[in-house]
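Enquirer: Sharing a model prediction with you, sequence too.
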Amino acid sequence: MGQSSSREEEVSPELREVQSLAASTGALPSLEKAFSVLSDPQTKSIPIQSLQKCFELTFERLKFEQDVMFEEFPLLFTHFGSTIVDLFFVADKDGVSWIEFLRGYTKCCARAAGSALLNNLLQVFTVTCSKAGISVGLKFEVYDGDCKISGLFSTHDVVMLLWISWIISWDSRALRSNMQKSGRECRVPDVSHLVLSAIESCVEEGNKLDFWDSSVSKLDVQLHAPKCHMWALKTVPNLADCLTEFVHTRLCYSAAHEEISEQSCSSSEERSLSSVSESKLLTSGMAWAISLTLRGNIHEEMSKICFPSDIDEVNENILYRSSVHGKGINRFWSNIEGYNGPLLLLISACKELNDGRRWVIGALTHQGFESKEMFYGTSGSLYALTPVFHAYLSFGREKNFVYSHLHTTGRVYEPHPKPVGIAFGGSTGNERIFIDEDFARVTVRHHAVDKTYQHGALFPNQGFLPTEALVLEVEAWGLGGRAARKFQDAYKKREELFTEQRRKVDLKTFANWEDSPEKMMMDLMSNPNTVRREDR
C-alpha cells in the first residue's frame, strides 16, 4: 500500500515521481486514506469494480428545466464510472496498484493546460456515449501525449455534454456539503443560452438564427469540433474543471468516507428551493455559466447560487431586487451601500413593453459601488446572459470599469452636471451600458466606444447604433462572502446611530430662554445700541 511504501529506502524513482506529482495537488494524504479504504489488504490493489463504483452516478429523481429531456441521456450514468477507470487507471490482474492509482489521479487532476483538461472531459463524454450506444461524431488522435480533436458536434451532443458537466459539478458540491450521494433530487437547469452561444460562435450562419424563437431541442446544427473546442476555452474556460473536481471529490472524500450522511431534503424543501430559483432573475443556469468564467473565492460564492443547499444560502447573497425594493438609484443605493466586495448587477430589458424579445445582461465588479463623478474600479466583466451567453472580460487598455453617480447634495447650480445613473465601460456620455436614475431605461452602445471590456454584442442583432430599452428588472448579488455582508451590516448600524444622534434634541437648552445665547444674539441684533447692565 502507499503508506507502507512511503519510507525512503523502499520508494522507487518511478513511485517518487508520481507521489511528487500527487503531492503538488495537495491531495496525497487524502489519496493515501482513500487507497486504504478501497484496496484489498491481501493484494494491496483496488479491485476494478470498487473503483468503478466510486465514480458511479445514481439518482432517484432527476428533473430538467429545459424544454426537453433526451430519453437516452440517463443511459450515460450507467457507464460513466467505468469510462473514467478505463481512460485514466491501468489495472493488472489484482486491480489498480498504488502507483497506478496515483498516476491515474494525476492524469485527470494534476495541473495542466486548459486544452488538455478539456480533452479529458470530451474523451470521457465520447466513450461514455459509445458504451451507451449513442453516436457522437468526435475523433481523437494522440501523438506523444498530445491529443488532437476532430469531427463534428451536433446540437444534441452539446446539450448532453453540458448536462453531464452540470450533474457532476452538482454531485461534487453535494458530497462536500454532506448531502446524500444519491436519492436527492437533482434539477438540471436550462442551458439553452450556452448552446446558442456555441452555435453563434462556431457556425457561419449561426448569427442569422432567431435566438428568441429557437428551441434548442429542435435545432439540427453540426458544429466543427475544433471550433467548439475553442469556443469552450474562450467562453467557459473552467468547464473542464467539472471533471477534475468530480474525480478529486469522489476519491478524496467519498471513498474515504464510506458512510455518507443519509439526510436528504424533504420534498417541501426541494419545492421551495426550486421556486426560489425560478423567482429570481439570476437562474441556476445563468449563475453556472458565469461561474465557469471565474476563479478563487468569487467562484465559490457564485457556486453557492448555482447549487444552493437551503433557502437562506440563496437569500443571503441577494442585495437588491427592483421588484421587491422599488426602482431607482436611491432605492438601489440604500441596499448596496457599504457592501465592500465583488458585486454582480443584472438588468432585464426589452425594446418595447409588449415585446417578447427580452434579454438579460450583467456586469461584475470586483469592488463595492461608490458615488463618484468619474469612472473607477480595478477589474470587472460584462456578460450577455440570455438568450445567448457571452463573457467579456477586461483587457487593460482603459480602466473605465464602473460609473455610479447620485444627485449631489448642497449644490444649487452646476454648469456641466454629470449624468446621474450607473454605467459600465466606454466614457462619460458614451457609456457602453448606462442605466438612468429611475431604472426606467437602459442604453446599450456598440463596443467601439469601449476600450475597457472585450468586444462583442450584449444581445442578438445589437447593431452599431445605441439601443435604448425599457428596464424590466434589476438585481444586485453580493459575492464577497459573509465577511463583506458583516461589514455592510456594521456600516448600516453606524449610519443608523449617526442618524439617531442628529435627530435627538437636548431639551435642557430650551429650559430657560432668557439665559440662552440665542436670545442674547437676537436682542443684540435688534438694537445694538441698547445699554445693558449686569444684574447684581
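Expert: Looks like it arrived, so ask away.

Enquirer: Please count neighbours and contacts with C-alpha atoms only from this point.
Expert: Noted.

Enquirer: and the most centrally placed residue in the chain, what is it in contact with?
Expert: The residue lying closest to the centre of the chain (C-alpha atoms, centre = their mean) is residue 291, at 2.6 Å. Contacts of residue 291 were listed using C-alpha atoms under 8 Å, 6 or more residues apart in numbering, and they are 299, 302-303.

Enquirer: Now tabulate these in JSON lines and tack on neighbour count.
Expert: Listed next are the contacts of residue 291 as JSON lines, based on neighbours: other C-alpha atoms under 10 Å:
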{"residue": "299", "neighbour count": "17"}
{"residue": "302", "neighbour count": "27"}
{"residue": "303", "neighbour count": "20"}
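
Enquirer: putting a second one here so we can go through both:
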Amino acid sequence: MGQSSSAEQASSPEQREVEALAASTGALPVLQKAFSAIADPQTKAIPLGSLKRCFELTYEIPTCETIKMPKEFPTLLNHLGHSLVDLFFIAEKGGLCWIEFLRGYTRCCGRTAASTSFNNLSRLYEATVVKAGLPAKLRFETDDDDCKMSGSLCPSDVLMLLSMCWVMSWDSQNLRSSEGKGNYCLPDINHLVQSAVLSCTDHDGDLDVWNGDISGLDIELPSRKFHMWALKTVPNLTDCLLQFIHARLRDFVAHEDKLESPCSSLNDVSSTTVCNTNLLTPGRAWALSLTLKGSMKEEILKACFPSDTDATNENILYRSSLHGRGLNRFWSNVDGYTGPILMLIGATSGNSNPDDKDTRKWIIAALTHQGFENKDVFYGTSGSLYAISPVFHVFASLGKEKNFVYSHLHPTGRLYDPHPKPIGIAFGGSIGNERIFMDEDFARVTVRHHVVDKTYHPGSIFPSQGYLPFEARVLEVEVWGLGGKTAMEIQTSYKKREELFTEQRRKVDMKTFASWEDSPEKMMMDMISDPNAVRREDR
C-alpha cells in the first residue's frame, strides 16, 4: 500500500521531502512494508486504532530486583502506546495517510540533535503521565520538537521514566531475539536514580546513598538540570524509544498475515537470578549500554537481557572468585584477547568485617578499547572509567594524555632492576600516582583524587572519596570481553598456539643423546677438565 501510494504521488515535492527524511534514518523499506500491512485497503490510510494496537503494552504488577517501584508504573505503561501515537502522528478524518505516517515517524525517530531527541522522550513521558491520570510536573512552551522544557521531576518520576525506557529497550530486544516471549524482572537501577538526584540537587551531603533507596524522597529535580545530566551521563537513552518504534513496526510486518496485533504482553514477569550473582547485573549492564554505541553496546546488552545463561557467561573472561585471585591467574585468562575489555572491581571501605553496618561496598569499572598487554608503561588509544555503585557516573577520555591502562607483570630475564616499576593494573594518572591502582594479588585497590589524572574526566570514583589516596579491600574482580565472537576466536587460536609451543619445548629428543660422545654429561666433564679447549661451537 505504501509502495503503490508512493508510485501514485511520485511527482509530489512534499512526498519526496518526507521520504528523503525517512530514508536518512535507514528505515524507509520497513516503513513502506508496515504501511502496506497496517493501512486499510479501501481508504489507503492507517486507522489510528490499528497503529495504537501496534505499539500497545500490557503490564501488570512487576517484580523488581531490589528497588521499590511506584504502584502507578503499570498504569503508566498501559497508556504508553496510545500516548506515543497521539503525540507524534497527526491523522486526518480518514486516518493516517502515507505522508503523515512518514512525518510522524521522522518526528520521533528522525535524525536530529540529542537535545531535541531528549525533549521528545520527555514529552512522551509527560503525555503518558497525563493520560494515566497522574499529576504532570513537566511543562513545554509549544508543541514544536525544539520547545523549551520547564518544571521539575521528583526521584520517583526519574525512576519511572528510566524504567519506561528499560521496558522499551527490553521489548525491542525481546521481539528480535525471541518470538515475544521472555521472563525478566525489572532491574535495580537505583544507581542511575541516585546519580540524577546528586547531580541535579544540592542535597548530596544530606543523602545516604550507601544504605537506602532515595527514589521515594520528596525532592525536586529541575527539568533543565535533569536534561543536562541525561545528555552527559546516559547520552543514548533516547535510543530506547527509537528501537522500540522500529522493532514494533518491523515485527508487525513479520506478522502481517495474522489478524491480531504483534503487541507483547509483559504480564508474566517474575524474579530471576540470572546474572545477579555477577558484578555486572542487568541493571548495571543497561546503564553502561546507555553510554556505548555499535558492537560494544550489543555485546553488553547480552548481560542486560540474557536469553541463555551459558551464552551470557561466554563473555566473562575472568572472575576472581572462580579463577583465583592475582595477576598471574588474571593473565592466563585474558592473554591473547585483543577486543574491547570491561573490568569491574568490587571493593569495600570501612571496617574489615563485610557484615558490619559501617562497611561500605562500591563498584568501579574501566573500559579499554583494546586487550591487556604486559608493559611497564601506560598504553592505550581510548577508554572510560565508571563509578557503577552505589552512584553511577561516567569519566570519559579528557584528551590531554593517553595513560589509559597500565598492566605489568614480574619482568622476565632480569636479575636486578635499580628502578623497578609497580606490579599490578592501573588506569589513569602516571606511574606512582595512578588514578586507580590494583596490586598484583588483587587484594587492595588504591584510588587517588582526579587532580593526578589528565587522561580521564574529573570526579569522585566513589561517594565521599576525598583528596588523599584511599586504599580499599578488593572483594571481587570481573573482566568481560566485548569484542564478540571474532575476538574470542582469535584468543582461542592464540591459546592453542601457546599450548603447542609449550608442549614442544617440554619434549626432549632422546635420539640426540644416544651416544656418550653427544651427551651433555661428557660435554660438562670436558669443560671442567680443560676449559680452554677449542670446541666446535666456538669456531
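Expert: On my side now, so go ahead. The structure displayed is predicted, hence computed values, not measured ones.

Enquirer: before we move on, back to that, what residue in the second structure is paired with the residue nearest to the centre of the first structure?
Expert: Here residue 291 of the first structure is matched to residue 289 in the second structure, going by TM-score structural alignment.

Enquirer: Also residue 405 of the first structure?
Expert: Counting by TM-score structural alignment, residue 405 of the first structure lines up with residue 408 in the second structure.

Enquirer: My guess is its match contacts residue 431. True?
Expert: No - counting by C-alpha atoms under 8 Å, residue 408 of the second structure stays clear of residue 431, with 11.2 Å between them.

Enquirer: Now name the helix or strand holding residue 322 of the second structure.
Expert: Element membership for residue 322 of the second structure (DSSP states H and E) is helix 320-323.

Enquirer: Find me the equivalent region of the next helix or strand after that helix in the first structure.
Expert: For helix 320-323 of the second structure, the following helix or strand on the C-terminal side (DSSP H and E) is helix 327-334. Using TM-score structural alignment, helix 327-334 of the second structure lines up with residues 329-336 of the first structure.

Enquirer: distance from that stretch to the second structure after superposition?
Expert: Compared with the second structure after the fit, stretch 329-336 of the first structure shows a mean deviation of 0.5 Å (mean C-alpha distance after the TM-score superposition for the first structure).

Enquirer: The longest strand along the first structure against the second structure, how far on average?
Expert: In the first structure, assigned by DSSP state E, the strand with the most residues is strand 467-478. For strand 467-478 of the first structure, the mean deviation from the second structure after alignment is 0.5 Å (mean C-alpha distance after the TM-score superposition for the first structure).

Enquirer: quick one, that strand and helix 329-336 angle?
Expert: Interaxial angle, strand 467-478 of the first structure versus helix 329-336 (axes from the mean of the first three to the mean of the last three C-alpha atoms, to 10 degrees): 20 degrees.

Enquirer: hang on, the earlier thing: please give me every residue in contact with the match of residue 405 of the first structure.
Expert: 373-376, 422-425.

Enquirer: Make a ChimeraX selection of the buried ones in these.
Expert: Applying 16 or more other C-alpha atoms under 10 Å to the contacts of residue 408 of the second structure, the buried members can be selected in ChimeraX as follows:
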select :373,376,422,423,424,425
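
Enquirer: Which of the contacts of residue 408 of the second structure fall in strands?
Expert: The strands, defined by DSSP E, take in 424-425 from the contacts of residue 408 of the second structure.

Enquirer: Rebuild the contacts of residue 408 of the second structure as a markdown table, extending it with distance to residue 533 of the second structure.
Expert: A markdown table is the format used below for the contacts of residue 408 of the second structure (distance: C-alpha to C-alpha, whole Å):
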| residue | distance to residue 533 of the second structure |
| --- | --- |
| 373 | 45 |
| 374 | 43 |
| 375 | 43 |
| 376 | 43 |
| 422 | 46 |
| 423 | 45 |
| 424 | 48 |
| 425 | 50 |
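
Enquirer: Quick check: the farthest pair among the contacts of residue 408 of the second structure?
Expert: Spatially, the most separated pair among those is 373 and 422, at 14.6 Å (C-alpha to C-alpha).

Enquirer: quick revisit: shared neighbours, residue 408 and residue 431 of the second structure?
Expert: Listed contacts common to residue 408 of the second structure and residue 431 are residue 422; contacts here mean C-alpha under 8 Å, 6+ apart.

Enquirer: what does the helix holding residue 322 of the second structure rub up against?
Expert: 326, 329-330, 476-478.

Enquirer: and if we set it to 10 Å?
Expert: The contact list for helix 320-323 of the second structure (C-alpha atoms under 10 Å, 6 or more residues apart in numbering) reads 317, 326, 329-330, 332-333, 345, 442, 474-479.

Enquirer: average gap between that helix and the first structure?
Expert: Mean deviation for helix 320-323 of the second structure: 0.6 Å (mean C-alpha distance after the TM-score superposition for the first structure).

Enquirer: My guess is residue 132 of the second structure contacts residue 76. True?
Expert: Yes - taking contacts as C-alpha atoms under 10 Å, residue 132 of the second structure lies within contact range of residue 76: 5.6 Å.

Enquirer: quick one: the strands in the second structure?
Expert: Under DSSP E, the second structure gives strands at 138-140, 149-153, 221-222, 316-319, 341-349, 360-368, 383-389, 393-395, 406-408, 424-430, 433-439, 444-447, 470-481.

Enquirer: now the third one: which residue numbers in the first structure?
Expert: It refers to strand 221-222 of the second structure. Matched against the first structure by TM-score structural alignment, strand 221-222 of the second structure falls on residues 223-224.

Enquirer: No more questions from me, cheers.
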